[in-house]
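In: any chance you can model this:
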Amino acid sequence: MTCVDLHCHSTASDGTVPPEDLPALAAKIGLSALALTDHDSTNGLQACETACKGVGIDFVPGIEISADPGPRIDTDGVERRRGTLHILGLFVRHDDSELGKISDRMREARNSRNPAMVEKLQELGVRISYDEVEELANRQGTLIIGRPHIAQVLVAKSYAKSVSDAFTKYLKFGAPAFIRRDYLQPQEAIDAIHHAGGLAIVAHPVQLVMPDPEELEHAIKRLTDMGLDGIETRHSDHTPALVAQYEKLAKQFKLLTSGGSDFHGDRKPVQLGSQQVPREVYERLRDARKS
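Out: Now for the predicted structure:
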């Protein structure tokens, strides 16, 4: 049985590999199917699909939509960020109008937030400019500018030791330069994916930061009630114990399962195809989409 990778990124969002080059990498390591799931963008799908046909592997057009996880109010009454809620859309139509509107909305949200965060940094005495952030992103060939690019500039100018350190000092929730971004509500994301003919899959549930199994179960039930189709059980951040937990939740709520590396190229120490997702996972998703 061959393997597939149903979660990866290109320069159409925050990856470092152009979409037209990903299929050759996938074919080289023996993958038989590949999904391109760029953040809030379908811009790379056509190029990736054409290249997949050229190397003889199945292509899954996708997207990864950022949604609002909601706040977490702890017992001390303080609001803290719950975590990250990303919803994958697999087998979506490239040219769907609703996904296009979402991409535009998310791009506008980033375009207003990023310069504002740089302004906050400047107020804190950090001598960087937004031009430097844009120049870095342009050199890397990425079409979407985000906090990681700001973090890299902070590292380059010795304001932080690493990207992680930059987030901790300045950019993460609760840090002095953090600014909230506009997110879709989960129902909006799921509905848009379904409008585009796709399957809605909650990505890397570990990033929801819900160590309490009952809290996570409640969250998955809530998403299932909204029309969620599946859970990404295999991911580079998931331990074997977490994979087993998420497989159990999928069975409990009669959800499909998916898996992928979350490959970003040189930006993350994660290799394409590293999760060794069996082809049968792709086939079940494909058949569910057709039914």
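
In: hey, let's count contacts and neighbours off CA atoms from now on
Out: Fine.

In: which elements pack onto the one helix or strand Glu188 maps to?
Out: Using DSSP states H and E, the element containing Glu188 is helix 186-195. Applying 3 or more C-alpha pairs under 8 Å, 6 or more residues apart in numbering; DSSP states H and E, one finds that helix 186-195 makes contact with strand 58-67, strand 85-90, helix 97-123, strand 199-202.

In: buried ones in the longest one, by neighbour count?
Out: Across helix 97-123, burial judged by 16 or more other C-alpha atoms under 10 Å covers 98-100, 102-103, 105-107, 110, 113-121.

In: this one next, for a side-by-side:
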Amino acid sequence: MVYADLHVHTTASDGALTPETIPAAARSAGVDVVAVTDHDRLQPALDAPVTTLDGVTVIRGIELRVEAASGQRVDLLGYGARSTPALDEEIERLQRDRIERGRAIVDAVEDRTGVALGVDAHEGIGRPHIARAIADHPDLPQDYQGAFAELIGNDCPCYTARTLPTFERGREVLDEACALVGLAHPLRYDDPASALALTSDLDAVERYYPYGEAVDHEPVERSIREHDLVATGGSDAHDEQLGVAGLSEADYQPIEDALKRADES
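Out: The predicted structure follows:
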């Protein structure tokens, strides 16, 4: 049974949950703790690093995409986030970039297909929003997966890249603002070994994650041992299903301890 699901998205980025619906979703899954980790922004309805919503502990977090020196793009998870000038500035820059990029992708899709998607380029916009609009359009043949495969995926004709902070910049900003900073889903990257090498400069790594296929977790376990990392885990939920992956109550204890230390400092 999952006690803590520490990777959840809301409508502040590309998820389906809201702060109001998180408690019911958590109770339905038997989850006691939820970390809201929206892409490149803090959920605006959460006003503290840790709060309680209808009996469910909710951690304010963030998932920040950065670019390593190798050129590989990876995601950092920050837990127990506080607003700081540096984080606020980076979030504002990233949201401007997301809006500009969203407009560019929508324009490219509309020019290529000759249809109007009716997508508003808003804060938090990502390719999933555009893919859903493509899939829902009656005059387009692509479903959600097809939208990525044929139009807006990496190297596809309507793709536009984002301008990302460096790994060093992202780590520095999150270190100042968060109780814990970890690497998300390390085995999803094209070069997992290179991604895991970055954990020598982090506090944690996502050990439990729904990869959807059999994977060898030993490289992650080895990084945890070698760098004395906290093991985190979560569903990476973009829908309303929580508890697909996460931590037991015992495994959650180091995260709870780190959050308490940050609150006392």
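
In: tell me the average deviation of the helix holding Glu188 of structure 1 from structure 2 after fitting.
Out: Once the two models are superposed, helix 186-195 of structure 1 sits on average 1.0 Å from its counterpart in structure 2 (mean C-alpha distance after the TM-score superposition for structure 1).

In: what residues in structure 2 pair up with that helix?
Out: Mapped onto structure 2 using TM-score structural alignment, helix 186-195 of structure 1 spans residues 167-176.

In: identify the residues contacting the matching stretch?
Out: Stretch 167-176 of structure 2 has contacts (C-alpha atoms under 8 Å, 6 or more residues apart in numbering) with 64, 66-69, 76, 78, 81, 84, 86-87, 181, 202.

In: so how do I select the buried members of these in ChimeraX?
Out: Here is the ChimeraX command that picks out the buried ones among these, judged by 16+ other C-alpha under 10 Å:
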select :64,66,67,68,76,78,81,86,87,181,202
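
In: looking at the contacts of stretch 167-176 of structure 2, which is nearest His7 of structure 2?
Out: Closest approach between the contacts of stretch 167-176 of structure 2 and His7 of structure 2, by C-alpha to C-alpha: Gly78, at 10.1 Å.

In: list the contacts of the equivalent of that closest one over in structure 1.
Out: Aligned by TM-score structural alignment, Gly78 of structure 2 pairs with Gly89 of structure 1. For Gly89 of structure 1, the contacting residues are Thr37, Gly62, Ile63, Glu64, Ile65, Ile193, Gly198, Leu199, Ala200, Ile201, by C-alpha under 8 Å, 6+ apart.

In: at 6 Å what do you get?
Out: Taking C-alpha atoms under 6 Å, 6 or more residues apart in numbering, we find Gly89 of structure 1 in contact with Gly62, Ile63, Ile193, Gly198, Leu199, Ala200.

In: what does Asp38 of structure 2 give?
Out: Listed by C-alpha under 6 Å, 6+ apart, the contact set of Asp38 of structure 2 reads His9, Ser13, Ile62, Glu63.

In: distance of it from Ser13 of structure 2?
Out: When C-alpha to C-alpha, to the nearest Å is the yardstick, Asp38 of structure 2 and Ser13 of structure 2 sit 5 Å from each other.

In: likewise for Thr199 of structure 2?
Out: Note on Thr199 of structure 2: its distance to Ser13 of structure 2, by C-alpha to C-alpha, is 25 Å.

In: do the same with Leu202 of structure 2
Out: Distance from Leu202 of structure 2 to Ser13 of structure 2, counting by C-alpha to C-alpha: 24 Å.

In: show me what counts as buried in stretch 138-156 of structure 1.
Out: Buried residues in stretch 138-156 of structure 1, counting neighbours by 16+ other C-alpha under 10 Å, are found at 141-155.
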